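K.L.:
Sequence and predicted structure, then a few things I'm wondering about:
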Amino acid sequence: MKMLQTGIKEIESADELQKVISENENVMVCCGRMGPMCIPVYDAMEELEEDREDVKFYSMAFDNPEAHVIRNAPEAQGFMGLPFTMYYKNGNVAHATSSIQSMDQITSVLDNKLN
């Protein structure tokens, strides 16, 4: 059941997340809620999805119990603000951010960590 109403594909289980990151070289997953800190990130991802064919963009509902794989990831330790955004390269976490991110910040991560 989709919990977030975004224009990007939503991951609903830890197994699905594992499958996505193992089958795709570059993946960005925004784990959040429908709130003011998260929506701008989803919007940026929707826009980037059109230009970045080398990256797969997904959302995951922060309150979904299955999102524990992102909430409890070592890379997210100490994160305070939503969303938690994970960037995966070849099945591993390449970068992680918390709180709102601008288009420039996201693009910079994509260029520097997933190229």
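P.N.:
That came in fine, so what should we check first?
K.L.:
okay, CA-based contacts and neighbour counts for the rest of this
P.N.:
Will do.
K.L.:
now for the helix ranked longest in the chain, which elements pack on it?
P.N.:
Identified as the longest helix of the chain according to DSSP state H is helix 39-51. When contacts are defined as 3 or more CA pairs under 8 Å, 6 or more residues apart in numbering; DSSP states H and E, helix 39-51 packs onto strand 56-61.
K.L.:
mind listing the strands for the protein?
P.N.:
9-11, 26-32, 56-61, 84-89, 92-98 (DSSP state E).
K.L.:
Identify, out of the ones you listed, the most deeply packed stretch.
P.N.:
strand 26-32 (a mean of 26; mean count of other CA atoms under 10 Å).
K.L.:
Comparison target below:
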Amino acid sequence: MNSWIEALVALFLLAGSLFALIGAIGLYRLPDFFMRLHAPTKSTTLGVGGMVIASLIYFSSRGDGLSLHELLITLFLFITAPVSAHMLAKAALQQKVRLSDKTHGRPWEQ
């Protein structure tokens, strides 16, 4: 394998790992449900996407042809994460989940 392909795979793995770490830290540190909802749906999705792209590059460069499994995983991930986050947010709005003082907007108090 060429060294530039290895460097590209390493770059995507590092970037994906960094985004996943930031998402995990955000999930742990943010004070309420609505703030915590952003961590797994935004940064962790990008993190897993970066790792899957690294896998796509690695297995496609081995000479077996283009690896489409990773493209399907990425497509499924990028479609389902926002939909599930929207459903969780709507359910939390209906249940009037307790908010932190730092959260802006109180949609059920209008």
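P.N.:
Good, I have the coordinates. All of these numbers come straight from a predicted model, not from anything done at the bench.
K.L.:
Quantify their similarity with the TM-score.
P.N.:
The TM-score (TM-score structural alignment, normalised by the length of structure 2) is 0.28; 46 aligned residues with a CA RMSD of 3.7 Å.
K.L.:
thinking again about what came up before, export the strands of structure 1 to CSV and append columns for distance to V69 of structure 1.
P.N.:
Output for these, formatted as CSV (distance: least, CA to CA, whole Å):
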stretch, distance to V69 of structure 1
strand 9-11, 12
strand 26-32, 10
strand 56-61, 11
strand 84-89, 11
strand 92-98, 12
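K.L.:
Determine which of those approaches E46 of structure 1 most closely.
P.N.:
Across the strands of structure 1, E46 of structure 1 has its closest neighbour in strand 56-61 (7.9 Å, CA to CA).
K.L.:
Packing partners of the closest one?
P.N.:
By 3+ CA pairs under 8 Å, 6+ apart, strand 56-61 of structure 1 packs against strand 9-11, strand 26-32, helix 39-51.
K.L.:
Can you list the helices and strands that the shortest one packs against?
P.N.:
Helices and strands touching strand 9-11 of structure 1, by 3+ CA pairs under 8 Å, 6+ apart, are strand 56-61.
K.L.:
ok, and I73 of structure 2, which helix or strand is that part of?
P.N.:
For I73 of structure 2, the host element (DSSP states H and E) is helix 69-95.
K.L.:
Kindly reformat the helices and strands packed on strand 56-61 of structure 1 as JSON lines containing distance to R71 of structure 1.
P.N.:
Output for these, formatted as JSON lines (distance: least, CA to CA, whole Å):
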{"stretch": "strand 9-11", "distance to R71 of structure 1": "14"}
{"stretch": "strand 26-32", "distance to R71 of structure 1": "8"}
{"stretch": "helix 39-51", "distance to R71 of structure 1": "17"}
